[in-house]
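**Student:** Have a look at this fold, sequence not included:
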């Protein structure tokens, strides 16, 4: 193999494997135990192999000295084993497995750990969103469509919408995790083996909940496309949230203030408070838009006879970045200040209760829906042209607008008009399922709390399962380590 081929083909793969040496050695340990239990190697041979693996684990990736030209980590480790226990015993670790199923197993172990870390950080953000929404459940604000003022809302309800979106992403993540959590070890290339192996044993020792059933799928990593999609979706949601907060924190809005520790200033404009933390999240979200395209491009047009492009090199980095941005977003939200007085001041000068007034005409005064809509639109138009604020609108102005639209005899009182134009009344009267009304926000908060608890239990159950498998692997390997003489 030429030096250039080694540099661009062998070395990048080897670098990834050495970085994930802990996962590689876990797979080696489980395989050695299974071979010994099935009588494919002796306990002495297994003990000798495990003794050298102990040394590699203690040294760690930084001390692992790969040798150019020896190929992937499987052969590199076999080389190290051979120097300590001889070639015959060293070579027995590769009985009943190939680099295809070994590499695929290492990749799934690493990806499973990464996915669980993302899930852990996501549960933290979901809990934070629920906490901050609870604190601001009574803060009135404005909802926007096309970035134009639409309806009265409240800040807690706004944050709970993001919590709900991220709950969907958590569900996607758990589904992908279940597909990662299938052990390919023992597929032995594509067609299995005639040797008396026990795939269920190695899967159990490595903490896998399932076995990848069809041996031909042993090297498959299509789940990585789903994982890239899930990560990109999480980052898209974080981008929406941070973009909103970026706008809301501007001087013109002033609805929120990002904490000083998440901001910087200008090198030339001393009055500025730049929300750098929000921009960090948004920058990663830009990169995330390419993760899915990269994943699809990696797996496209290779058919089933090609093994060169069966893994997504960016996935580990994408998981790390997503976990970090989930953690940063939690911190931003926890320290952010919501300016209630500014929210109320903005609401005071808006026309965001117009559909409430139209509904009042519909329900209480028999005006058809479209006609009521037209009457209120004319009222707003007349008021804007005459520089009349919402607070100064009178019943006579409403009746004049109605007459312009061909509606006469409105029996609405001044008090009824005032209530129909009041944002606080709008919020109080909102009762439809999932709306901004107090009872519905209370229900949404309760639901979010329940989901957070369920999510935490899911993560904890997976962590306990892996810890239990690790403990069993340590126990059985310890019994074999006493047989270190070849």
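**Tutor:** Perfect, I can see it now. Not measured: the values here are computed from a predicted model.
**Student:** okay, CA-based contacts and neighbour counts for the rest of this
**Tutor:** OK.
**Student:** Run a quick check on residue 230 versus residue 173, I expect a contact.
**Tutor:** Yes: counting by Cα atoms under 8 Å, residue 230 does reach residue 173; the two are 6.4 Å apart.
**Student:** So between those two, which is more surrounded?
**Tutor:** residue 173 (23 against 20; other Cα atoms under 10 Å).
**Student:** which residues does the more buried one contact?
**Tutor:** Neighbouring residues of residue 173 by Cα atoms under 8 Å, 6 or more residues apart in numbering: 115, 119, 227, 230.
**Student:** what kind of secondary structure is the third one in?
**Tutor:** Classification of residue 227 by DSSP: H, G, I helix; E, B strand; the rest coil places it in helix.
**Student:** Relative to residue 207, how far out is it?
**Tutor:** 20 Å (Cα to Cα, to the nearest Å).
**Student:** Repeat that for residue 429.
**Tutor:** 52 Å.
**Student:** Looking at these two, which is more packed in?
**Tutor:** Higher neighbour count among residue 429 and residue 207: residue 207, with 24 against 14, using other Cα under 10 Å.
**Student:** Now do the contacts for that one.
**Tutor:** Counting by Cα under 8 Å, 6+ apart, residue 207 has contacts 465-466, 468-470.
**Student:** Of the residues you listed, which belong to helices?
**Tutor:** The helices, defined by DSSP state H, take in 465-466, 468-470 from the contacts of residue 207.
**Student:** which one of those residues sits closest to residue 310?
**Tutor:** Set against residue 310, the nearest of the ones in helices among the contacts of residue 207 by Cα to Cα is residue 466 (25.4 Å).
**Student:** what about versus this one:
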């Protein structure tokens, strides 16, 4: 039998492999990761020079060649030919052509495509997370401003799709603020994992050269190196943490978006969307279509789906460096950021402009008897009844008012007096004015003064806390951005010194 290796005269790359794998990977790198490649080359070179692994003359020659490549090679104009395997080897080829194969090959001392790749992907995620967090903070601020503006604006709150109790729009928006706050915290938690540098892990086990991993991390703007070198090339939790946080945020945002869709319906009419966010029908002149809400809904779902796809790709993969987590998968995930940013921008604009229709809210409160819970509660407090007794009396009143298609405030006292007398055997101490006050939506909200309730005191306290959260988040993000900006300046200065500018 003949060893097939001896008879193999094929030449890499196979044409099909070139078109189905190598070309898409090359195009993805030139579209998404060129700036990252260049920053990594510069930072690694500076570290090699500072540690003495390269002498000053060697480092200067490589630095000058890297700069000439940056000035002369336009990545967007490159067409993949198969002459080199990928974008990394293209840069190395250009470098060797300028300084010779010996010096050109020295830049790769103590590093591998493994640690380079994961550093590239973290740089790409870091940039996108910075933008996403910024937009999430703007939505958070828009929600807080709207909650402040609408803190006394009555709405109907629903459970199981049916009118349940009155509250205020500010109280409802505050509920959104609280989960958005938690979602922002999850984004920052994911960011902390992304913000650990893999450079210096090399292929798996670091290197016998006296490299300074912390210095490269500093020059690239990372908070610090990721400690275990095997984890640097095998741990994909920076991917799963990022897309889990994104997926949860947009799963959560989809729920109030769905509420807004229902609330703008003709039958409910609780929310009014201004003309600037309404499209008209091409054939029915009476229609006002608040289609931005529909776009919010499907874009939030697309974002969630794209994030979930990233987790699915990571599922059941080996704990090692592997292509599953690399170029094309990373590019697929960037679509989640694109749709996420659109949702955050549009939702912030919508929240800032929508208004509650008070006439429709009043009408819906009147015909649904949703203040009746407070009648039962008040009977406990004012008449000394058990809650169950109060509940049964209140239920009888609601049935009577609904049957007459009446209004609880103006038509409910007579049924109340009758139901109370039958149940308790005496007249209520509540007169008609007291009854009308108790079943009004304003009173319903005003007496709910407990922590987290819609009454002015707890809601004002909550909004104060939300503003403190917003300030804390903004400062936390600014610290990160300042560190990265300082690192970029430092890298530019140190690279210039190595090149011979200073």
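**Tutor:** That came through fine. Quick caveat, the model's predicted, so the values are computed rather than measured.
**Student:** mind checking the SS state of residue 186 of the first structure?
**Tutor:** coil.
**Student:** and it, what pairs with it in the second structure?
**Tutor:** Alignment note (TM-score structural alignment): residue 186 of the first structure maps to residue 200 of the second structure.
**Student:** ok, the residue nearest the centre of the second structure to residue 345 of the second structure distance?
**Tutor:** Centroid-nearest residue in the second structure, with Cα atoms, centre = their mean: residue 246, separated by 4.4 Å. Note on residue 246 of the second structure: its distance to residue 345 of the second structure, by Cα to Cα, is 15 Å.
**Student:** Tell me the residue in the first structure aligned with residue 347 of the second structure.
**Tutor:** Checking TM-score structural alignment: residue 347 of the second structure goes with residue 329.
**Student:** Hmm, I typed the wrong one, I wanted residue 271 of the second structure.
**Tutor:** Per TM-score structural alignment, residue 271 of the second structure is aligned with residue 256.
**Student:** residues near the closest residue in space to its match that isn't next to it in sequence, how many?
**Tutor:** The shortest distance from residue 256 of the first structure to any residue other than its chain neighbours is 4.5 Å, reached at residue 338 (Cα to Cα, 6 or more residues apart in numbering). Per other Cα under 10 Å, the neighbour tally for residue 338 of the first structure reads 21.
**Student:** Now which residue in the second structure aligns to residue 338 of the first structure?
**Tutor:** By TM-score structural alignment, residue 338 of the first structure lines up with residue 356.
**Student:** For its match, give me its contacts.
**Tutor:** Applying Cα under 8 Å, 6+ apart, one finds that residue 356 of the second structure lies in contact with 153, 155, 169, 270-272.
**Student:** repeat for residue 78 of the first structure
**Tutor:** Neighbours of residue 78 of the first structure in contact, by Cα under 8 Å, 6+ apart: 87, 90-91, 93.
**Student:** The residue nearest to the centre of the second structure and residue 340 of the second structure: what is the separation?
**Tutor:** Counting by Cα to Cα, the gap from residue 246 of the second structure to residue 340 of the second structure is 8 Å.
**Student:** what helix or strand does the counterpart of residue 200 of the first structure in the second structure sit in?
**Tutor:** Matched to the second structure by TM-score structural alignment, residue 200 of the first structure sits across from residue 214. Per DSSP states H and E, residue 214 of the second structure falls inside helix 213-219.
**Student:** Check which helices and strands that helix sits against.
**Tutor:** Packing partners of helix 213-219 of the second structure (3 or more Cα pairs under 8 Å, 6 or more residues apart in numbering; DSSP states H and E): helix 34-50, strand 224-225, helix 456-499.
**Student:** hmm, back to that, columns secondary structure on top of the contacts of residue 356 of the second structure, output as JSON lines?
**Tutor:** Output for the contacts of residue 356 of the second structure, formatted as JSON lines (three-state DSSP):
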{"residue": "153", "secondary structure": "coil"}
{"residue": "155", "secondary structure": "strand"}
{"residue": "169", "secondary structure": "helix"}
{"residue": "270", "secondary structure": "coil"}
{"residue": "271", "secondary structure": "strand"}
{"residue": "272", "secondary structure": "strand"}
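**Student:** Can you show me which of those residues carry over to the first structure?
**Tutor:** Among these, the contacts conserved in the first structure (both residues aligned by TM-score structural alignment, their matches' Cα atoms under 8 Å) are 270-272.
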